[in-house]
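>>> Here is a sequence with its predicted model. Questions after.
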Amino acid sequence: MTSVPPAPRPPKIPESVLVVIHTPDLQVLLLERADAPGYWQSVTGSKDSADEALAETCCREVEEETGLLAAPGQFHDWELSNVYEIYPRWRHRYAPGVTHNTEHVFGLCLPTPQPVRLAPREHTAQVWLPWREAADRCFSPSNAEAILQLPARTGGGR
């Protein structure tokens, strides 16, 4: 019996979401990347198809990466997009010649820090931190900047 190798994955779509999961008192959930120890981030992920609504991408990615279930209406669209250069170490996931990604920022407010179920192929650890500490720990400048905007976007902060 011969085994058939898995079909190659289609290239990632260079349009993604960044979901800052937080509480009313601005505790922020961060996840440590499995493929880059020490790289902490909020939930992120690319659209599965060109016609996938961004709120649906948020729902899918939050569930895949944390096990948390949220409806599309629970996400707050910050109407903020960042265009950034894809790190060279991850460009192989995209079609040849794709070097930039457009990231759309959303917030998801939970009443209290929730336990999460990590996707082990994606993340190895999670932590809830006060917003300033969370911003300092992020490896991505756009993720850190989004977290720094949290008090203004929610009317909260200390």
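Alright, I've got the coordinates. Numbering: from 1, shown residues only.
>>> contacts and neighbour counts: CA atoms only from here.
Will do.
>>> what sits against the nearest residue to S140 once chain neighbours are set aside?
Nearest non-adjacent residue to S140, counting by Cα to Cα, 6 or more residues apart in numbering: Q41, 7.1 Å away. For Q41, the contacting residues are L30, L31, E32, R33, R137, C138, F139, S140, N143, by Cα atoms under 8 Å, 6 or more residues apart in numbering.
>>> Contact partners for the nearest residue to the fourth one once chain neighbours are set aside?
So that's R33. Leaving aside its sequence neighbours, R33 sits nearest to H123 (Cα to Cα, 6+ apart; 4.5 Å). The neighbourhood of H123, defined by Cα under 8 Å, 6+ apart, consists of L31, E32, R33, A34, D35, E65.
>>> then this one, side by side with the first:
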Amino acid sequence: MNKPYKIPESVLVVIHTADLQVLLIERADKQDYWQSVTGSLDAVDEPLLATAARELFEETGIVADGERIVLRDWQLSNIYEIYPVWRHRYAPGVTQNTEHVFSVEVPRDIGITLSPREHVNHVWLPYLAAADQCFSPSNAEAVLQLPRMIQNFNK
């Protein structure tokens, strides 16, 4: 049975601590490709918040419980060109993806359980260093916007 094509709509979840340490995870399929949590919708009607919570758990083992660990929707989306190496996962002719940005603040000592099928390593970095390490320009830009977005959420 053929695997269905990926939906070209996804989430990006920037995981950070109160002091702006950012968690990056290294892709299993591309060495030295560091990123935040990302993932596509499983169904066209899957709510974005549900997608973000699912991907956060699948890729890191972190549970967004809505009380201690709260996902924040930035109400920001990016449209970007899908890297040619991954276009085969999408329907023929699909070249762009819409990415919706979220963040989540976690304690620095939170346990991280990577999905070995997707990621092989993780690291905590100060946000500027994390932005430099991201392979994706939209991911790097989201990390750079983190201080301002946190300030907005805390107003």
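Done, it's in. Nothing here was measured: the structure is a model prediction, and the numbers come from that model.
>>> returning to that earlier point: R153 of the first structure: which of the contacts of H123 of the first structure is nearest?
Nearest to R153 of the first structure among those, counting by Cα to Cα, is L31 at 21.7 Å.
>>> Nearest residue to that closest one in space, please, no chain neighbours.
Q126 (4.5 Å).
>>> That neighbour maps to what in the second structure?
Per TM-score structural alignment, the equivalent position to Q126 of the first structure in the second structure is H122.
>>> mind listing what's buried in the strand or helix carrying that match?
For H122 of the second structure, the host element (DSSP states H and E) is strand 119-126. For strand 119-126 of the second structure, the neighbour count (16 or more other Cα atoms under 10 Å) marks H119, N121, H122, W124, L125 as buried.
>>> Distance of the residue positioned nearest the centre of the first structure relative to C58 of the first structure?
Geometric centre of the first structure, nearest residue: T44, 1.8 Å, by Cα atoms, centre = their mean. Counting by Cα to Cα, to the nearest Å, the separation of T44 of the first structure from C58 of the first structure is 8 Å.
>>> shared neighbours, those two?
V17, L18, V19.
>>> JSON lines for the contacts of H123 of the first structure, including distance to V116 of the first structure and neighbour count?
Listed next are those as JSON lines, based on distance: Cα to Cα, whole Å; neighbours: other Cα atoms under 10 Å:
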{"residue": "L31", "distance to V116 of the first structure": "10", "neighbour count": "24"}
{"residue": "E32", "distance to V116 of the first structure": "13", "neighbour count": "21"}
{"residue": "R33", "distance to V116 of the first structure": "15", "neighbour count": "19"}
{"residue": "A34", "distance to V116 of the first structure": "16", "neighbour count": "16"}
{"residue": "D35", "distance to V116 of the first structure": "19", "neighbour count": "11"}
{"residue": "E65", "distance to V116 of the first structure": "8", "neighbour count": "21"}
